[in-house]
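fold the following.
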Amino acid sequence: MIMQNKRLWSMVLIVALLLFIPFVAMQFTAEVNWSLFDFIVAAVLLLGTGLLCALVIRKVSTINRRVVICAAILVALALIWLELAVGILGTPFAGS
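Just a heads-up that it's a prediction; the model follows:
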């Protein structure tokens, strides 16, 4: 139980550190302009991806399947992130 909490807190810390990058960039340039909603969506996407990969690593027995499933999760994250940022798929959720 303690190890799972440690893993969860490390994921939360990594997500916070990743979100700190655009926050700092916003202080120095007008090119990065995130709202609170953008930070919340990014945190949910990143933390959800980390938790899903941790679940796959814990529940899937073979390494090859773990790699394939985690790679698919990361591709899904990239596609969602790109769609929200620039609208590569042309959905109504596009950011541009």
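
rest of the way, CA atoms for contacts and neighbours
Fine.

helix or strand: which one has the residue nearest the centre of the chain?
Residue closest to the mean C-alpha point of the chain, counted by C-alpha atoms, centre = their mean, is residue 46 at 1.9 Å. Assigned by DSSP states H and E, residue 46 falls within helix 36-59.

which ones are touching the residue nearest to the centre of the chain?
Going by C-alpha atoms under 8 Å, 6 or more residues apart in numbering, residue 46 touches 15, 77.

name the single longest helix found in this structure.
Counting by DSSP state H, the longest helix found in the chain is helix 2-28.

and that helix, what does it pack against?
If contacts are counted by 3 or more C-alpha pairs under 8 Å, 6 or more residues apart in numbering; DSSP states H and E, helix 2-28 sits against helix 36-59.

next, the buried residues of the helix it packs on.
Within helix 36-59, the residues that count as buried by 16 or more other C-alpha atoms under 10 Å are 39, 42-43, 45-47, 49-54, 56-57.

one more to put side by side:
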Amino acid sequence: MKNTRLTLILSSIIFLLLIPLVAMQFTDEVDWDFFDFTIMGILLLITGLSIEFVLRRFRRIQERILISGAILFIFFLVWAELAVGIFGSPWAGS
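All right, here's what the predicted structure looks like:
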């Protein structure tokens, strides 16, 4: 039963990566290459496994929510930086 969440995490990653793959078939607005899918897959995997670790490690619901929220916040910041370069780092996508 422990691996149920892990299976859900991996399935969710595949589903989320299918969204831009399908969108690329219908529009030119989405233009991802193998590198983009790889980076997003790694980001989603790290985020999912980090939250899984938090859920296994911490028992108090307040700790789980706070730490998971911080992980998601960091994920969204990295995603935004890679997508449009909100901080202007060398890794910016724009």
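
quick one: TM-score?
Taking TM-score structural alignment, normalised by the length of the second structure as the basis, the two superposed chains have a TM-score of 0.95; 94 aligned residues with a C-alpha RMSD of 0.9 Å.

the helix or strand just after the helix holding residue 46 of the first structure: how far from the chain's middle?
Downstream of helix 36-59 of the first structure, the first helix or strand assigned by DSSP H and E is helix 63-86. Offset of helix 63-86 of the first structure from its chain centre (C-alpha atoms, centre = their mean, to the nearest Å): 10 Å.

likewise stretch 80-91 of the first structure?
That offset, for stretch 80-91 of the first structure, works out to 15 Å (C-alpha atoms, centre = their mean).

what's the matching range in the second structure for that stretch?
Counting by TM-score structural alignment, stretch 80-91 of the first structure falls onto residues 78-89 of the second structure.

and for that stretch, what's in contact with it?
Under the criterion C-alpha under 8 Å, 6+ apart, residues 91, 92, 93, 94 lie in contact with stretch 78-89 of the second structure.

quick one: what's aligned to residue 28 of the second structure in the first structure?
Checking TM-score structural alignment: residue 28 of the second structure goes with residue 30.

ugh, wrong one, residue 48 of the second structure
In the first structure, the residue matched to residue 48 of the second structure (TM-score structural alignment) is residue 50.

residues near the spatially closest residue to that match that is not a sequence neighbour, how many?
In space, and not counting its chain neighbours, residue 50 of the first structure is closest to residue 11: 6.8 Å by C-alpha to C-alpha, 6 or more residues apart in numbering. Number of residues near residue 11 of the first structure (other C-alpha atoms under 10 Å) recorded here: 18.

now residue 19 of the second structure
Neighbours of residue 19 of the second structure using other C-alpha under 10 Å come to 10.

residue 80 of the first structure now?
Applying other C-alpha under 10 Å, we find 17 residues neighbouring residue 80 of the first structure.

and residue 82 of the first structure, how far from residue 73 of the first structure?
Relative to residue 73 of the first structure, residue 82 of the first structure is positioned 14 Å away (C-alpha to C-alpha, to the nearest Å).

settle it for me: which of the two has more neighbours?
Using other C-alpha under 10 Å, the more surrounded residue of residue 82 of the first structure and residue 73 is residue 73, with 18 against 15.
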